[in-house]
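Engineer: Just need the structure, nothing else, for what follows:
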Amino acid sequence: MNGKPGLPELKALAAIVSHRSFRKAADDLGLSPSTLSHMMRSLEQEMGVRLLHRTTRSVAPTQAGERLVGRLQPLLRDIDAALSEVDDFRSVPAGPLRINSSEIAARLLLASTVPAFLSRYPQVSLDLVTEGRLVDIVAEGFDAGIRLGEAVPQDMVAVRFGGSARFVAVASPGYLADHAGPKVPDDLHDHACIRFRLPSGKPYRWEFERHGQELSIDVPGRLTLDHMDLMADAAAGGMGIAYVSDRCARAHIDRGALVTVLDDWCPPIPGLFLYYPGHRHVPPALRAFIDVLKETN
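Structural biologist: Sure, this is the predicted structure:
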């Protein structure tokens, strides 16, 4: 090895391995894919070993690359933490803040928290990512995540906001005029249900609870969607019964396009939580965001 590689090249390598994509890593780092590719070729030449397997469609680490990145990741996290601690001496929070969220939660945040935060802290840039899938926020470089309480990993610090949540079964008055409404969850087997596909590709089993009795129903249905707003729209259009967040159905319910069924089987559940790893330094921008979150929800 002719010389020691620099920190930018090592961070770039770690980003490529994390994303398994030059394009996504380049977007994350604010570089062009061609610049990133040139950096990796120079790094491999400098180290005298191949670090990445490249094809026209994919990129993956070699054994040497995987071992190097495995050793680098905790060191890079320590460097980021050290830099964040220096930021504590700034008079105001500054820099990027990356939060992974569900789309429903993001809509709620955009109504009040985000505008107030951006107005109060003009030196912070907020990257709010709504991929749908539940990610490892530490491994993928997020400062925090936002999900329903049941989806928050146990080793995280969690901050509740927005009150309780509720999932409801809904149908249009027209559909219920032609089909007797279900009295118990098992009655759904006799109905046209609008199914929900999880980001993993699996269908979601509808979950109900009453007096301590819990049921999970694999409902029938010819229509499957991957977005709850679309499910509520489809139900309002008379296409069947949907099981969605109360927030998604609320506008349709208020105007009479949807009514709830199986109400006594749909109790409130713990709502949304912002969560972050408790074992590392909390960036000033995240602390500021949490303060605004508590004020506005």
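
Engineer: alpha carbons only for contacts and neighbour counts from here, please
Structural biologist: Fine.

Engineer: Run through the strands of this structure in chain order.
Structural biologist: 52-54, 59-61, 95-101, 124-129, 144-148, 156-161, 167-171, 193-196, 206-210, 213-217, 223-225, 241-245, 259-261, 272-277 (DSSP state E).

Engineer: how about those in a markdown table, adding distance to Leu76 and mean neighbour count?
Structural biologist: Converted to a markdown table, the strands of the chain look like this (distance: least, Cα to Cα, whole Å; neighbours: other Cα atoms under 10 Å):
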| stretch | distance to Leu76 | mean neighbour count |
| --- | --- | --- |
| strand 52-54 | 19 | 15 |
| strand 59-61 | 18 | 18 |
| strand 95-101 | 16 | 20 |
| strand 124-129 | 20 | 16 |
| strand 144-148 | 17 | 23 |
| strand 156-161 | 20 | 17 |
| strand 167-171 | 40 | 26 |
| strand 193-196 | 39 | 25 |
| strand 206-210 | 41 | 16 |
| strand 213-217 | 43 | 12 |
| strand 223-225 | 40 | 14 |
| strand 241-245 | 39 | 25 |
| strand 259-261 | 50 | 20 |
| strand 272-277 | 16 | 23 |
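
Engineer: I'd like to know which of those lies nearest to His38.
Structural biologist: Proximity to His38 (Cα to Cα) singles out strand 52-54 among those, at 12.7 Å.

Engineer: how about this one, so we can line them up?
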Amino acid sequence: MNITHQSQSGDLFTLTLFLAVARHRSFRAAAVELEVTPSAISHSIKSLEQRLAVRLFNRTTRSVSLTDAGERLAAKLRPAMTSIMEAMQEVDDFRQEPSGTVRINASEGAIRLVLQPVLARFLRTYPRVHLDIVSDGRLGDIVADGFDAGIRLAEAVPQDMIAVPLHGSVRFAAVASPDYFGRRGRPIAPQDLYKHDCIRFRFESGALYRWEFERRGHTERIDVSGPLTLTDQPLMVDAAMDGIGIAFVPDHLAAEALHDGRLERVLDDWCPSFPGLCLYYSGHRHVSSGLRALIAMLTSM
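Structural biologist: Got it, this is the predicted structure:
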């Protein structure tokens, strides 16, 4: 390979675009992440394919997938590009003030509970840091997906990650409106839920959550049924207040409605607590000054 060809194919920005498309399997999603137009990405990828004289993506009107050559190029580039970005971050850390983009992946509930209370103060304190927060209920690979850190319940953090506890235990509550209980009665034991309308929760992976109860070492997992299934827990609380059925949600989401009587608890002595939320990140990657500053603020609350 001649020097000119090496220089052309070594364009860092073009390779960054290529890896973003490879990660998202979408020109549009890559464009949103990198704040460029889809046409600019399409033109850059086409030019890269012409330089290399090989097709990197299979494109249809509905999908984008890597060719074998594209898969091999992406596999070789990922560690190299990660090293380059970490080197740039390490140099950037010599600045006195944290800066750069910090990408966080978290569920909507975690964003509301942990991040929202500190966002304004953090961004005022560190104006050179840009937070890119993605609400995602799936338990994806934050490293492969290009995130600096994730926030999840402690039990969901992969074992190879460094976890920073942010919140105490999280307790679930089975709740419904007084009107619902007036019409249908109140369950006394978890098995009674099979006779009730329940508001189910579906993970973004498509799996349905089985309600977990525990008392004095005895565990019950109930595959409830009902007229409504949602992927948003705050909407489950709203549906319970509307009298649709019983919802099983983290109790902080229902605290206000429980306090003013719009919702009531059942099975309280069966509702378990789980280890709380953690921020987690890879121990094999450089931790940027921006992420360190965010961790420091979150853990000082």
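
Engineer: just so I have it, where are all the helices in structure 1?
Structural biologist: 7-19, 22-29, 33-47, 63-87, 103-111, 113-120, 173-178, 228-236, 246-254, 284-296 (DSSP state H).

Engineer: Who are the packing partners of the second one?
Structural biologist: Here helix 22-29 of structure 1 is seen to pack against helix 7-19, helix 33-47 when contacts are counted using 3 or more Cα pairs under 8 Å, 6 or more residues apart in numbering; DSSP states H and E.

Engineer: Give me the contacts around the longest one.
Structural biologist: Contacts to helix 33-47 of structure 1, defined as Cα atoms under 8 Å, 6 or more residues apart in numbering, come from residues 1-5, 9, 12-13, 22-23, 26, 50-51.

Engineer: coming back round to it: let me have the strands of structure 1 in a markdown table, extended by distance to Arg77 of structure 1.
Structural biologist: Shown next, in a markdown table, are the strands of structure 1 (distance: least, Cα to Cα, whole Å):
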| stretch | distance to Arg77 of structure 1 |
| --- | --- |
| strand 52-54 | 22 |
| strand 59-61 | 20 |
| strand 95-101 | 15 |
| strand 124-129 | 19 |
| strand 144-148 | 14 |
| strand 156-161 | 17 |
| strand 167-171 | 38 |
| strand 193-196 | 37 |
| strand 206-210 | 38 |
| strand 213-217 | 40 |
| strand 223-225 | 38 |
| strand 241-245 | 36 |
| strand 259-261 | 48 |
| strand 272-277 | 12 |
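
Engineer: how close does the aligned residue in structure 2 for Ser34 of structure 1 sit to Thr14 of structure 2?
Structural biologist: Taking TM-score structural alignment, the alignment pairs Ser34 of structure 1 with Ser39 from structure 2. Ser39 of structure 2 is 13 Å from Thr14 of structure 2, where distance means Cα to Cα, to the nearest Å.

Engineer: quick one: which of these two has more around it?
Structural biologist: With neighbours defined as other Cα atoms under 10 Å, Ser39 of structure 2 and Thr14 compare such that Thr14 has more, 18 against 12.

Engineer: Just to confirm, what residue in structure 1 is aligned with the more buried one?
Structural biologist: By TM-score structural alignment, Thr14 of structure 2 lines up with Glu9.

Engineer: what's the answer for Ala144 of structure 2, then?
Structural biologist: Per TM-score structural alignment, Ala144 of structure 2 is aligned with Ala139.

Engineer: close enough to count as contact, its match and Ser18?
Structural biologist: Yes: under the criterion of Cα atoms under 8 Å, Ala139 of structure 1 makes contact with Ser18 at 7.4 Å.

Engineer: Show me which of those two is the more surrounded one.
Structural biologist: Between Ala139 of structure 1 and Ser18, counting by other Cα under 10 Å, Ser18 is the more crowded of the two (18 against 12).

Engineer: Let me know whether that one touches Val138 as I believe.
Structural biologist: No: Ser18 of structure 1 lies out of contact with Val138 (Cα under 8 Å); the separation is 10.9 Å.

Engineer: Tell me which residues touch the match of Thr14 of structure 2, please.
Structural biologist: Met39, Met40, Leu43.

Engineer: and Ile290 of structure 1, how many neighbours does it have?
Structural biologist: By other Cα under 10 Å, the residues close to Ile290 of structure 1 number 18.

Engineer: sorry, back to before: now for the helices of structure 1, which one comes closest to Arg133 of structure 1?
Structural biologist: helix 103-111 (10.4 Å).

Engineer: which residue lines up with Arg222 of structure 1 in structure 2?
Structural biologist: Match for Arg222 of structure 1 (TM-score structural alignment): Pro227.
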